[in-house]
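Trainee: below is the sequence, then the predicted model.
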Amino acid sequence: MADPSSSRTSTATSTADTPGPAIAAFFDLDKTIIASSSAMAFSRPLLRQGLISRRAALKTAYAQLAFALAGADAAKTERMRAQISALCTGWDVAQVRAIVHETLHDVVDPLVYAEAAALITGHKNDGHDVIVLSATGDELATPIAEMVGATMSVASRMEVIGGRYSGKVDFYCYGEEKALAAKRLAAEHGYDLAACHAYTDSSTDLPLLEAVGHPHAVNPDRALRKVAVERGWPVLTFNSPVSLRHRIPTPSATVMAVGVGVSAVAAGATWYGVSRRNRNRKGKEGG
């Protein structure tokens, strides 16, 4: 099994090398740093490269829409994990990494929340390490973490046999495992957890939020919002995805919310329409 505490370190200088207590800011990825599911964001490049079918892409779009509308409870997250694991079985790891590398900025860059980017910059300016903890696969999460300037990342890892995914998950960076990863990193780098920060949207990350002295709920689901209000934790609203490269002005929060919803529905409708036309054409040819 892969070591849950293993991480990819960027060129940023660790605060463990500076005087005084070391401090880290732990960030969830999906719906905290980026305004989407990272797996969903890469569904179109994977579709174009033939790794997934239109049917699989449609199912992923529908599952992500339901996930976003209903919140990320443990059962739904586990179902999505199992679905993605089954979908990835047999994929060539090198091909997946190449697709992510080639499409990263086009696919993910426009989805980064301006508010998250500003927080990451602020923490780094304060001499804090920035660590992304994500249930998303390492092949997606690590390049995104590096793109936004994180110091390091810890993400889920799938077993690889002969250069291909076996379908087995070696390490699932989810729930209690995120808190354990943060504690391992604290022991390794000398972080004072009481002075550390954590940012996440999901109630499944409560163990991580409870492990630090400065927990923050970002666009929280209902369960997390309730806990945050009861405990007096800051509740942050991120609603301005903006390109890190261009930093163009963004629409209002209302327009942006409508746009995200329409995009998700439109993607599903497009794939459904293509599939339906193909079925109709085959039916006519058969007749």
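Mentor: Received, thanks.

Trainee: C-alpha from now on. contacts and neighbour counts both.
Mentor: Will do.

Trainee: just the helices in the stretch 101-250 of the chain please.
Mentor: Here the stretch 101-250 of the chain has its helices, by DSSP state H, counting those that start in this stretch, at 114-125, 138-147, 176-189, 206-211, 222-231.

Trainee: name the helices or strands packed onto the third one?
Mentor: In other words, helix 176-189. Contacts defined by 3 or more Cα pairs under 8 Å, 6 or more residues apart in numbering; DSSP states H and E place helix 176-189 against helix 206-211.

Trainee: swap in 10 Å and give it another go.
Mentor: strand 24-27, strand 129-137, strand 152-161, helix 206-211 (3 or more Cα pairs under 10 Å, 6 or more residues apart in numbering; DSSP states H and E).

Trainee: tell me where the longest helix sits in this protein.
Mentor: Determined from DSSP state H, the single longest helix within the chain is helix 253-286.

Trainee: redo the helices and strands packed on helix 176-189 as JSON lines? Include distance to F171 and mean neighbour count.
Mentor: Below are these laid out as JSON lines (distance: least, Cα to Cα, whole Å; neighbours: other Cα atoms under 10 Å):
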{"stretch": "strand 24-27", "distance to F171": "18", "mean neighbour count": "27"}
{"stretch": "strand 129-137", "distance to F171": "9", "mean neighbour count": "26"}
{"stretch": "strand 152-161", "distance to F171": "5", "mean neighbour count": "22"}
{"stretch": "helix 206-211", "distance to F171": "17", "mean neighbour count": "20"}
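
Trainee: which one of the ones you listed lies closest to A269?
Mentor: Closest approach to A269 among the helices and strands packed on helix 176-189 (Cα to Cα): strand 129-137, 25.4 Å.

Trainee: what's the angle between the closest one and helix 138-147?
Mentor: Relative orientation of strand 129-137 and helix 138-147, computed by axes from the mean of the first three to the mean of the last three Cα atoms, to 10 degrees: 150 degrees.

Trainee: what angle do strand 129-137 and helix 114-125 make?
Mentor: 140 degrees.

Trainee: so how far is strand 129-137 off the chain centroid?
Mentor: The chain centroid and the centroid of strand 129-137 are separated by 8 Å, computed with Cα atoms, centre = their mean, to the nearest Å.

Trainee: the structure to be compared is supplied as follows:
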Amino acid sequence: MSVADTRYPVVRADAPLVVFDFDHTLYDGDSGSHLFLWLIRRSVWRSLLALLIAPLFGPLVAFLPTRRLGISGFVWAGTVGLHGRHDLDALIDQYVDAHREQIRKRLLPIALEVFREHRENGDRVVVATGAPPELARAILAFVAHEDVPVVGTEVGPRLGGIGPGRHCHHQMKMTMLREAGFDSPMWKAYSDSSADLPLLQAAAEPVVVNPKHGRVRMFREVLPAGTPILNWGCPGRGGDPVQ
């Protein structure tokens, strides 16, 4: 049976809660960066604007405390002239439609199989991502999972463009999940990122997937003994290969 033909059971309110990160977990890469690079490259003047602000905002992206500010500069460069979230959502749909084959190739088959199994079991599955939620929804629609709840970074008007409001990242991801009604005890959480340690540590059974090689030792030290650290077919990333 194909993924598109699958019919999933109705999710009970008391079903086990399972949270998936999106980038480097279900999708090979940083979906938000791919989108905003496309937004910037739509015109020469946007590209020049991004180059102009890069010395200021670029270094900020590398550090967790300043990452939100750094990303916001490039988001702004790619969205100057837009008037709100609905304008951005329309461009997201345009971007996804224009890059269907490239995006489809980035969806990780092993990850999607695990995702599907949880849904077939009737688990309460949610995606929590630092990307705009419309982007994750549009990509998941390729594999008939567009009905899965997505919690993502909030965006809105800022200085003539679009900027992130609350970044669904680190501890804020936990806050936004609770506010969205996903406040029951978490059974499983899947993520690649050290920024998701609050998420992984909150889960009864955390699963690290596709981590950076340099972070594997840290995950083994801070997460419970025996925590799976897997590679779901993400080239250049760490974790034990899944056969």
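Mentor: Happy to help now that I have it. Keep in mind that what you see is a predicted model, and the values were worked out from it rather than measured.

Trainee: so after superposing, what's the score?
Mentor: Scored against TM-score structural alignment, normalised by the length of structure 2, the superposed chains reach a TM-score of 0.71; 218 aligned residues with a Cα RMSD of 3.8 Å.

Trainee: in structure 2, where's the longest helix?
Mentor: Under DSSP H, structure 2 gives helix 44-61 as its longest helix.

Trainee: circling back: any chance of the helices of the stretch 101-250 of structure 1 in CSV, with distance to G283 of structure 1 too?
Mentor: Below are these laid out as CSV (distance: least, Cα to Cα, whole Å):
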stretch, distance to G283 of structure 1
helix 114-125, 49
helix 138-147, 39
helix 176-189, 50
helix 206-211, 52
helix 222-231, 46
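
Trainee: what's the closest of these to R281 of structure 1?
Mentor: Using Cα to Cα, the nearest of the helices of the stretch 101-250 of structure 1 to R281 of structure 1 is helix 138-147, at 36.9 Å.

Trainee: counting by contacts, list what that closest one packs against.
Mentor: So helix 138-147 of structure 1, by 3+ Cα pairs under 10 Å, 6+ apart, packs with strand 8-9, helix 38-41, helix 93-107, strand 129-137, strand 152-161.

Trainee: would you convert those into CSV that also reports distance to A82 of structure 1?
Mentor: As requested, these are arranged in CSV below (distance: least, Cα to Cα, whole Å):
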stretch, distance to A82 of structure 1
strand 8-9, 25
helix 38-41, 13
helix 93-107, 18
strand 129-137, 12
strand 152-161, 12
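
Trainee: quick one: which of the ones you listed is nearest I23 of structure 1?
Mentor: For those, proximity to I23 of structure 1 was assessed by Cα to Cα; strand 129-137 is nearest, at 6.4 Å.

Trainee: in structure 2, what range does the closest one match?
Mentor: Residues 124-132 of structure 2 are where strand 129-137 of structure 1 aligns, with TM-score structural alignment as the criterion.

Trainee: end to end, how far does that stretch reach?
Mentor: Terminal residues of stretch 124-132 of structure 2 lie 21 Å apart, using Cα to Cα, to the nearest Å.

Trainee: tell me the buried residues in the longest helix of structure 1?
Mentor: By neighbour count on 16 or more other Cα atoms under 10 Å, the buried set for helix 253-286 of structure 1 is A264, A267, G268, W271, Y272.

Trainee: what is the neighbour count of R67 of structure 2?
Mentor: 17 (other Cα atoms under 10 Å).

Trainee: look up how far G160 of structure 2 lies from the closest residue to L49 of structure 2 other than its chain neighbours.
Mentor: In space, and not counting its chain neighbours, L49 of structure 2 is closest to A77: 6.3 Å by Cα to Cα, 6 or more residues apart in numbering. Distance of A77 of structure 2 to G160 of structure 2, given as Cα to Cα: 10 Å.

Trainee: next: E146 of structure 2.
Mentor: Per Cα to Cα, E146 of structure 2 is found 31 Å from G160 of structure 2.

Trainee: try L39 of structure 2
Mentor: Taking Cα to Cα, one finds L39 of structure 2 at 15 Å from G160 of structure 2.

Trainee: more crowded one of these two?
Mentor: Taking neighbours as other Cα under 10 Å, L39 of structure 2 and G160 compare with L39 leading, 23 against 14.

Trainee: which residue in structure 1 aligns with the more buried one?
Mentor: Under TM-score structural alignment, L39 of structure 2 pairs with L46 in structure 1.

Trainee: give the other helices and strands that the host helix or strand of its match contacts.
Mentor: Using DSSP states H and E, L46 of structure 1 maps to helix 43-48. If contacts are counted by 3+ Cα pairs under 10 Å, 6+ apart, helix 43-48 of structure 1 sits against helix 54-70, helix 93-107.

Trainee: quick one: end-to-end length of stretch 36-48 of structure 1, please.
Mentor: Taking Cα to Cα, the first and last residues of stretch 36-48 of structure 1 lie 20 Å apart.

Trainee: list the buried residues in that stretch.
Mentor: S36, S37, S38, A39, M40, A41, F42, S43, R44, P45, L46.

Trainee: swap in stretch 140-149 of structure 2?
Mentor: L140, F142, V143, A144, H145, V148, P149.

Trainee: quick check: closest non-adjacent residue to the last one.
Mentor: Read it as P149 of structure 2. In space, and not counting its chain neighbours, P149 of structure 2 is closest to V126: 5.1 Å by Cα to Cα, 6+ apart.

Trainee: surely the one you found meets V18?
Mentor: Yes: with contact defined as Cα atoms under 10 Å, V126 of structure 2 reaches V18; the gap is 6.4 Å.

Trainee: okay, and the common contacts of those two?
Mentor: Common neighbours of V126 of structure 2 and V18, using Cα atoms under 10 Å, 6 or more residues apart in numbering, are F115, F182, A189.

Trainee: residues contacting H123 of structure 1?
Mentor: I23, A24, A25, D129, V130, H197.

Trainee: what's the neighbour count on Y62 of structure 1?
Mentor: By other Cα under 10 Å, the residues close to Y62 of structure 1 number 17.

Trainee: that should have said V80 of structure 2, apologies.
Mentor: 18.

Trainee: just tell me what it corresponds to in structure 1.
Mentor: Match for V80 of structure 2 (TM-score structural alignment): T89.

Trainee: likewise W232 of structure 2?
Mentor: Under TM-score structural alignment, W232 of structure 2 pairs with F238 in structure 1.

Trainee: now do the contacts for that match.
Mentor: 31-35, 112-116, 218-219, 253.

Trainee: please name the nearest non-neighbouring residue to A72 of structure 1.
Mentor: S202 (6.1 Å).

Trainee: distance of whichever residue in structure 2 pairs up with the one you found relative to A77 of structure 2?
Mentor: Aligned against structure 2 by TM-score structural alignment, S202 of structure 1 finds its counterpart in S193. Here S193 of structure 2 is placed at a distance of 26 Å from A77 of structure 2 (Cα to Cα).
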